[in-house]
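In: coordinates only, sequence not included:
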């Protein structure tokens, strides 16, 4: 810009004059009137839809409030939460092992983990659930002992793998296949230079993994794993197909007796919404705790 053309003007005025000389149009704040009007219309329509839905006689809110804290429903809630916690705990432990096997230098370990992930991602969850529920048909007895030798302990499979534990195994083993890929990708996202620096400091591979690599990988893995936990919570409703008394099964039991299908399904919907909201809230605070400026506090 030629400052000698207007030496007496303030810098801001000189820039505007130069911009006008070059043909640049002045910046005007955008007019959001149309956008704001559209947002108001959408809000009004959404409100009208929600109010109309809530006023439908089929919902029968008196029945909803009657059964919302019913002891049978509370038992179903307890089983749903227990299914979610046990299945996700199994999935997390197994997924860390599988992810490290996939990253191992041993081709046999990589192949075993790869086949596991391929197999459990290929089988639909409902099919896997029914298979585990009927595992006693394939293995009538469970025994511990020396292969092809004496048995130290044996029992019928049905005494060990009940419907509840069949659901835990089905949910946990399949979720491990998905979660292991999340953890593997998170581990690969950590620069190799950090491993080399830890080795230069004399740290063992195990110590390097748990003190340097794994905490950083978790910051990457927490959001998708949290989403998987929410999906797993909702997927536990499939346990109703094998008569596990979870939340959905208990409300089905009630409406099969009272024929009040919609109000009881609304009860289940309310509770699932509450738990998903709590998990989302916990995810938000967990992500904040794992931010880069707080890593030192959690290590």
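Out: Thanks, I have the structure now. This is a predicted model, so every value here is computed, not measured.

In: going forward, measure contacts between C-alpha atoms and count neighbours the same way
Out: Noted.

In: For residue 264, give me its contacts.
Out: 63, 64, 67, 251, 252, 254, 255 (C-alpha atoms under 8 Å, 6 or more residues apart in numbering).

In: Would you agree the third one is in contact with residue 73?
Out: Yes: using C-alpha atoms under 8 Å as the test, residue 67 is close enough to residue 73 to be in contact (7.3 Å).

In: More neighbours: the two, which one.
Out: Of the pair residue 67 and residue 73, residue 73 is the one with more neighbours under other C-alpha atoms under 10 Å, namely 25 against 19.

In: what sits up against stretch 249-263?
Out: Applying C-alpha under 8 Å, 6+ apart, the external contacts of stretch 249-263 come out as 58-61, 63-64, 72-73, 75-76, 237, 239-240, 243, 264-265, 267-268.

In: The structure to be compared is supplied as follows:
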């Protein structure tokens, strides 16, 4: 096409569009990238999961009717109560002992550091069952215990066998073992706090105890909580070893009933398994909310709770249905 003479031609003006979209951009659909490998893997996992559930439900070896009979029997619930008591006492005492050991390990006193390091090294090296059996036979080594001046007169003495009941032995053994692991968890959490926080607290002239309680330890709990809850779950399962010191906890009751009713060994083991799954699941839920509580101020937004995730998923599903219907 030739411009008529005298007509100015603009070199910056774009040429007129030749390809006009049939729909506005907001109405066009964005097609997701096809991922056949993901769909194949999902299908395989679902098939395997369905086969596993089918085997659990239809295999007569599991005797689910006997499982239902034993699940809420008073003897099982009594053993469960003992498991909860032993775990609760040991968790509290073990955490307190771990805090003291961690502070001793971080102190400037070489004696405290050496004693704390030796304790942690020894208790982490000795199997828990050995510790429990040693405490159970402790009265054979020391029939009486006394408090007084070393190599001097004793102020008072008492019979160890009268105080060391099966419950006391189990709690002491688990607490001693738990304190060694909790000490490293607490020490790691304290070391994770930025050094600037210590320096800022010291610059304000705050007492050492106040610095630890109000500044250092609350921040360290963000790192301590998930690690110690992991230890707590291990403690719940380790409590099954108290059966070997004649304390009939949940596992001990199942073992005793299995010896009395040999045909119900598998259902009793399933009862124990399900109860341990319930206990660890409850601890995991508590862990989530504790971590969420101590995450305040450290993250821009708190992680959503399971109920909030469900509501968001339902809202997203409704919005997707509306978009499909509009198209």
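Out: Received the coordinates, thanks. In this text the structure is predicted, and so the values were computed from the model without any measurement.

In: Could you turn the buried ones of the contacts of stretch 249-263 of the first structure into a PyMOL selection?
Out: PyMOL command restricting these to the buried ones, with burial defined by 16 or more other C-alpha atoms under 10 Å:
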select buried, resi 59+60+61+64+72+73+76+237+239+240+264+265+267+268
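
In: measure the equivalent of residue 112 of the second structure over in the first structure to residue 182 of the first structure for me?
Out: Under the alignment defined by TM-score structural alignment, residue 112 of the second structure corresponds to residue 109 in the first structure. Per C-alpha to C-alpha, to the nearest Å, residue 109 of the first structure is found 18 Å from residue 182 of the first structure.

In: Which residue ranges of the stretch 51-200 of the second structure form helices?
Out: Along the stretch 51-200 of the second structure, counting by DSSP state H, counting those that start in this stretch, helices occupy 64-71, 74-106, 110-125, 128-136, 138-141, 160-163, 166-191, 195-203.

In: Which position in the first structure pairs with residue 42 of the second structure?
Out: Using TM-score structural alignment, the equivalent of residue 42 of the second structure in the first structure is residue 39.

In: ok but that match is inside a helix, no?
Out: Yes: judged by DSSP: H, G, I helix; E, B strand; the rest coil, residue 39 of the first structure forms part of a helix.

In: Report how many residues lie close to it.
Out: Residues lying near residue 39 of the first structure (other C-alpha under 10 Å) number 12.

In: how close does it get to residue 33 of the first structure?
Out: Residue 39 of the first structure is 10 Å from residue 33 of the first structure, by C-alpha to C-alpha.

In: Give the closest residue to residue 126 of the first structure in space, chain neighbours not counted.
Out: The shortest distance from residue 126 of the first structure to any residue other than its chain neighbours is 6.8 Å, reached at residue 238 (C-alpha to C-alpha, 6 or more residues apart in numbering).

In: Please disregard the earlier target; I meant residue 116 of the first structure.
Out: Leaving out its chain neighbours, the residue that sits closest to residue 116 of the first structure by C-alpha to C-alpha, 6+ apart is residue 177, at 7.0 Å.

In: Give the burial count for the residue nearest to the match of residue 112 of the second structure when sequence neighbours are not counted, as a bare number.
Out: Distances taken as C-alpha to C-alpha, 6+ apart place residue 101 nearest to residue 109 of the first structure, at 5.4 Å, with adjacent residues excluded. By other C-alpha under 10 Å, 21 other residues sit near residue 101 of the first structure.

In: which residues sit in contact with residue 101 of the first structure?
Out: 109, 110, 113.

In: Next one: it from residue 234 of the first structure, what distance?
Out: For residue 101 of the first structure relative to residue 234 of the first structure (C-alpha to C-alpha), the value is 29 Å.

In: Let me know which of the helices of the stretch 51-200 of the second structure is tucked in deepest.
Out: Per residue and on average, the most neighbours among the helices of the stretch 51-200 of the second structure fall to helix 166-191, with a mean of 23 (mean count of other C-alpha atoms under 10 Å).

In: tell me how far that one is from the chain's mean position?
Out: Centroid separation between helix 166-191 of the second structure and its chain, computed with C-alpha atoms, centre = their mean, to the nearest Å, is 15 Å.

In: same question, stretch 279-292 of the first structure
Out: With C-alpha atoms, centre = their mean as the basis, the mean position of stretch 279-292 of the first structure lies at 13 Å from the chain mean.

In: Which stretch of the second structure lines up against that stretch?
Out: Using TM-score structural alignment, stretch 279-292 of the first structure pairs with 283-296 in the second structure.

In: May I see the buried residues of that stretch?
Out: 283, 284, 287, 291, 292, 294, 295.

In: can you put those in JSON lines and add secondary structure and distance to residue 191 of the second structure?
Out: Below are those laid out as JSON lines (DSSP: H, G, I helix; E, B strand; the rest coil; distance: C-alpha to C-alpha, whole Å):
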{"residue": "283", "secondary structure": "helix", "distance to residue 191 of the second structure": "25"}
{"residue": "284", "secondary structure": "helix", "distance to residue 191 of the second structure": "25"}
{"residue": "287", "secondary structure": "helix", "distance to residue 191 of the second structure": "21"}
{"residue": "291", "secondary structure": "helix", "distance to residue 191 of the second structure": "18"}
{"residue": "292", "secondary structure": "helix", "distance to residue 191 of the second structure": "21"}
{"residue": "294", "secondary structure": "helix", "distance to residue 191 of the second structure": "17"}
{"residue": "295", "secondary structure": "coil", "distance to residue 191 of the second structure": "18"}
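
In: Looking at these, which is nearest residue 213 of the second structure?
Out: residue 294 (14.4 Å; C-alpha to C-alpha).

In: Quick check: which of the helices of the stretch 51-200 of the second structure is nearest to residue 221 of the second structure?
Out: Among the helices of the stretch 51-200 of the second structure, helix 166-191 comes nearest to residue 221 of the second structure, with 6.7 Å by C-alpha to C-alpha.

In: can you tell me what part of the first structure that closest one aligns to?
Out: Helix 166-191 of the second structure maps onto residues 163-188 of the first structure, going by TM-score structural alignment.

In: Mean deviation, that stretch versus the second structure?
Out: Taking mean C-alpha distance after the TM-score superposition for the first structure, the mean distance separating stretch 163-188 of the first structure from the aligned residues in the second structure is 1.1 Å.
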